[in-house]
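Participant: A predicted structure for the sequence below; I have some questions about it.
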Amino acid sequence: MEWIQQLINGISLGSIYALIALGYTMVYGIIKLINFAHGEVFMIGAFVGFYAIAGWGLGFFPALILSMVTCAIFGVLIERIAYRRLRNATRIAALITAIGVSLLIQYTVIYARGAQVEVYPNVLANKKFDIFGVQVSSQSLLILTVSIILMIILQFIVHKTKIGKAMRAVSHDMEAARLMGINVNTTISATFAIGSSLAGAAGVFFGVYYTKIEPLMGVIPGVKAFVAAVLGGIGIIPGAMVGGMLLGIVETIVSAIGLSLWRDAAAFIILILILLFRPSGIFGKNTREKV
């Protein structure tokens, strides 16, 4: 029964990684850019949620929505200011810019509010439920449930709405989509907005789950989410979801067997193994790239 409990905890943690990984994979699928500033959007989401709850007295769900909206706007601004002019530049130029944006956001936040750690208010009653003899916390269930709902909404947007069809068209062939009358800039901005809003939600979940947040908190979860995206198949939305869940389960199992100091290393070991044996990821297809 202990293993079932750890499995549920791992899936809850993995759902947070999955939400962040979706932003990486959506942006890469559209413009082939690894947005390494995405972890900082996650951090901004955590702080917006914190100030909304602790400063303004909002409840969990209003704070979650505010964080998602703020991060969506923030993501669009990052794309508009930092990435749009580099769309036809070399990939290394865009990658260096993404790292620069990441550092800029981190140290701007430190300059504005200091580097001290904040403790999330206990906004959710953390009750224990006995399900078939397994003790499951209400926080884990809520995080998992809301994450799954957000992923279902994302799937609906991508496959059933006009902007989702535009995203898929731009991802497949940007020039052909432009010739068909699709506004490529608007579509890319919408992609950044949706991916960033999910990272904002993940930031609030992370704050509630781990209670402590600080300006450099986006680095490790951001890298782990990138590993999750690569594990599932970078650019493939279901792959990011599955990769995040698997990574969360692996981390929880590593901690459960007494190797908690290795939980961060586990993500990088997985990344090395994936790059060695299946670079395209679980859902990816091996394709040759012409040079």
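Facilitator: Happy to help now that I have it. Model, not experiment: these values are computed from the prediction.
Participant: Please make it C-alpha for all contacts and neighbour counts, starting now.
Facilitator: Noted.
Participant: how far away is I11 from D264?
Facilitator: I11 is 16 Å from D264, where distance means Cα to Cα, to the nearest Å.
Participant: Of those two, which one has the most company?
Facilitator: Neighbour comparison, I11 and D264: the larger count goes to I11, with 25 against 15 (by other Cα atoms under 10 Å).
Participant: Hmm, M241 and that one touching each other?
Facilitator: No. The criterion here is Cα atoms under 8 Å, and I11 misses it with M241 at 10.6 Å.
Participant: does K285 belong to a helix or a strand, and which?
Facilitator: Under the criterion of DSSP states H and E, K285 resides outside all helices and strands.
Participant: what element comes up after the one helix or strand L104 maps to heading to the C-terminus?
Facilitator: Assigned by DSSP H and E, L104 belongs to helix 91-113. For helix 91-113, the following helix or strand on the C-terminal side (DSSP H and E) is strand 118-119.
Participant: quick one, what contacts Y209?
Facilitator: Y209 is in contact with 139-140, counting by Cα atoms under 8 Å, 6 or more residues apart in numbering.
Participant: Name the residues of the one helix or strand G244 maps to that come out as buried.
Facilitator: Using DSSP H and E, G244 sits within helix 237-256. Buried residues in helix 237-256, defined by neighbour count with 16 or more other Cα atoms under 10 Å: 237-255.
Participant: I4: what secondary structure?
Facilitator: For I4, the assignment made with DSSP: H, G, I helix; E, B strand; the rest coil gives helix.
Participant: ok, it touching V134?
Facilitator: Yes. Using Cα under 8 Å, I4 is in contact with V134, at 7.1 Å.
Participant: quick one: which of those two has more around it?
Facilitator: Per other Cα under 10 Å, whichever of I4 and V134 has more neighbours is V134, with 16 against 13.
Participant: Could you report the separation of the more buried one from N88?
Facilitator: Separation of V134 from N88 (Cα to Cα): 53 Å.
Participant: next one: I149
Facilitator: Here the criterion is Cα to Cα. By it, I149 lies 36 Å from N88.
Participant: what about V117, distance to L261?
Facilitator: V117 is 21 Å from L261, by Cα to Cα.
Participant: Which secondary structure state is assigned to L124?
Facilitator: Classification of L124 by three-state DSSP places it in coil.
Participant: What segments of the stretch 101-250 of the chain are strands?
Facilitator: For the stretch 101-250 of the chain, applying DSSP state E, counting those that start in this stretch gives strands covering 118-119, 128-131, 134-137, 212-213.
Participant: also this one, for the comparison:
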Amino acid sequence: MLLQQLVNGLSLGAVYAVFAIGFTLVFGVMNVLNLAQGAVFMWGAYVGLEVVGRLALPLPLAIVAAAVAAGLLGVLSELIVFRTLQRRGAHRWMGMVGSLALARILIGVAQEVFGTQVVRYPDNALAGASLDLFGARLQWLQLVSIGAALTMVLALALLLRLTNLGRAIRTIAFSETVGRLVGIPVDRVRIATFFVSGALAGGAGVLWSLLFQSVSPFMGDSILLKGLTVLILGGLGNVAGALVGGLLLGLVEVGSIVAVGSGYRDAVGFGLVLLILIVRPTGLFATIETKRA
């Protein structure tokens, strides 16, 4: 039972972590919240569904297609909302309001295109496959989801540490002024950051839909709240903190279902977050003098 619940918690937490890391990346670079991220997550799930359903292509290609499409939506949010408002001299928090409006537009379009009914991914070889290990029956789909999530996180870590783009992102996260002084093309780096953030959200959308066999235009609302929770829990702008925070939240939620029932899952999860923030207001992995990224 312990092993079973551990895998359940890690598979759920891995999806939280991938989504929240994209959230954190934009916050670290621009110090604003992109509240359209939940809608981008939802569109990624639908793109993946179309790829495996209508086009009958393999699941890995569906994840890639969803990531690319969601990344382009992330770029759209930068060009239409954040950059436009910045050039017009709006307060940076107006971008949060603008991104929320964009999210509702994307949800409305999804309702018209895909309908409002909850749909599911078609059956695949992983859907019913399981592995018996030490008396626990582990679903292959859960293990694949954990592996895919960790692969995306590792790819992002390598991007940030080993590439010129990653170094540029980290420089701008520290100071946009410093970035411009050393010749970094800030506008292009910001577009790349939004693309990566959206791609992570799209990949997370496919993984979530596979785990819960549920796709709807409103599926991004709940994950948006979880992403905000993990963002704060791990420390604002801290990518590693978002990874650990996402996994921790997933484990706590699954543990609470076993201990007190599913009705208290959110109460226990958010209660833990509240307790941690009372003890450490900057989050688990931030210093008192919080730096972006």
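Facilitator: All right, it came through fine. Computed from a predicted model, the values in this text were never measured in an experiment.
Participant: about what we covered before: show me the contact partners of the helix holding L104 of the first structure.
Facilitator: For helix 91-113 of the first structure, contacts defined as Cα under 8 Å, 6+ apart pick out 33-40, 82-83, 86-87, 215-216.
Participant: mind listing what's buried in that helix?
Facilitator: Neighbour counts over helix 91-113 of the first structure (16+ other Cα under 10 Å) mark 94-95, 97-98, 101-103, 105-106, 109 as buried.
Participant: and the aligned partner of I213 of the first structure in the second structure, what does it touch?
Facilitator: Counting by TM-score structural alignment, I213 of the first structure corresponds to V215 in the second structure. Taking Cα under 8 Å, 6+ apart, we find V215 of the second structure in contact with 42, 45-46, 118-121, 209.
Participant: Buried only: go through those for me.
Facilitator: 42, 45-46, 120-121, 209.
Participant: closest to L225 of the second structure among the residues you listed?
Facilitator: Ranked by distance to L225 of the second structure (Cα to Cα), these are led by M42 at 13.7 Å.
Participant: and the closest one, what does it touch?
Facilitator: M42 of the second structure makes contacts with 202, 205, 215-220, as judged by Cα under 8 Å, 6+ apart.
Participant: rewinding a little: just the contacts of helix 91-113 of the first structure now: which is nearest A72 of the first structure?
Facilitator: Each of the contacts of helix 91-113 of the first structure was checked against A72 of the first structure using Cα to Cα; the closest is H38, at 11.4 Å.
Participant: Touching, that closest one and G23? I think so.
Facilitator: Yes. Counting by Cα under 8 Å, H38 of the first structure does reach G23; the two are 7.2 Å apart.
Participant: Mutual contacts of those two, please.
Facilitator: 196, 199.
Participant: Relative to P121 of the first structure, how far out is L22 of the first structure?
Facilitator: Applying Cα to Cα, the value for L22 of the first structure to P121 of the first structure is 27 Å.
Participant: quick one, helices of the stretch 51-200 of the second structure?
Facilitator: 59-77, 83-87, 94-114, 140-162, 164-174, 176-181, 186-212 (DSSP state H, counting those that start in this stretch).
Participant: so the third one matches what in the first structure?
Facilitator: The reference is to helix 94-114 of the second structure. Counting by TM-score structural alignment, helix 94-114 of the second structure pairs with residues 93-113 of the first structure.
Participant: distance from that stretch to the second structure after superposition?
Facilitator: Once fitted to the second structure, stretch 93-113 of the first structure is off its aligned match by 1.7 Å on average (mean Cα distance after the TM-score superposition for the first structure).
Participant: Repeat that for stretch 67-76 of the first structure.
Facilitator: Stretch 67-76 of the first structure sits 0.8 Å off on average (mean Cα distance after the TM-score superposition for the first structure).
Participant: Tell me which residues are up against that stretch.
Facilitator: Applying Cα under 8 Å, 6+ apart, the external contacts of stretch 67-76 of the first structure come out as 41-42, 44-46, 48-49, 189-190, 192-201, 204.
Participant: Write a ChimeraX command that selects only the buried members of those residues.
Facilitator: Buried subset of these, written as a ChimeraX selection, criterion 16+ other Cα under 10 Å:
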select :41,42,44,45,46,48,49,189,190,192,193,194,195,196,197,198,199,200,201,204
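Participant: now the equivalent of L247 of the second structure over in the first structure: how far from I152 of the first structure?
Facilitator: Residue correspondence to the first structure (TM-score structural alignment): L247 of the second structure is matched to M245. Distance of M245 of the first structure to I152 of the first structure, given as Cα to Cα: 15 Å.
Participant: do H38 of the first structure as well
Facilitator: Separation of H38 of the first structure from I152 of the first structure (Cα to Cα): 21 Å.
Participant: picking up where we left off before, out of the contacts of M42 of the second structure, who's the most crowded?
Facilitator: G202 (38 neighbours).
Participant: how far away is that residue from A136 of the second structure?
Facilitator: 31 Å.
Participant: quick one, what contacts the equivalent of G227 of the second structure over in the first structure?
Facilitator: Counting by TM-score structural alignment, G227 of the second structure corresponds to A225 in the first structure. For A225 of the first structure, the contact set (Cα under 8 Å, 6+ apart) comprises 17-18, 20-21, 24, 244.
Participant: I'd like these laid out as TSV, including secondary structure.
Facilitator: Shown next, in TSV, are these (three-state DSSP):
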residue	secondary structure
Y17	helix
A18	helix
I20	helix
A21	helix
Y24	helix
G244	helix
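Participant: any chance of these in CSV, plus distance to L58 of the first structure?
Facilitator: As requested, these are exported to CSV (distance: Cα to Cα, whole Å):
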residue, distance to L58 of the first structure
Y17, 25
A18, 26
I20, 24
A21, 27
Y24, 29
G244, 29
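Participant: If we only consider the residues you listed, which is nearest to D173 of the first structure?
Facilitator: Minimum distance to D173 of the first structure across the contacts of A225 of the first structure is 19.0 Å, recorded for Y24 (Cα to Cα).
Participant: pretty sure I30 of the first structure contacts D173?
Facilitator: No. Using Cα under 8 Å, I30 of the first structure is not in contact with D173, being 9.1 Å away.
Participant: So if I had to pick from these two, which one is more boxed in?
Facilitator: Shown here are I30 of the first structure and D173; by other Cα under 10 Å, I30 has more neighbours (22 against 11).
Participant: got the contact list for that one?
Facilitator: Per Cα under 8 Å, 6+ apart, neighbours of I30 of the first structure: 167-168, 170-172, 188, 191, 235.
Participant: Could you rerun that using 10 Å?
Facilitator: For I30 of the first structure, the contacting residues are 167-174, 184, 187-188, 191-192, 235, taking Cα atoms under 10 Å, 6 or more residues apart in numbering as the criterion.
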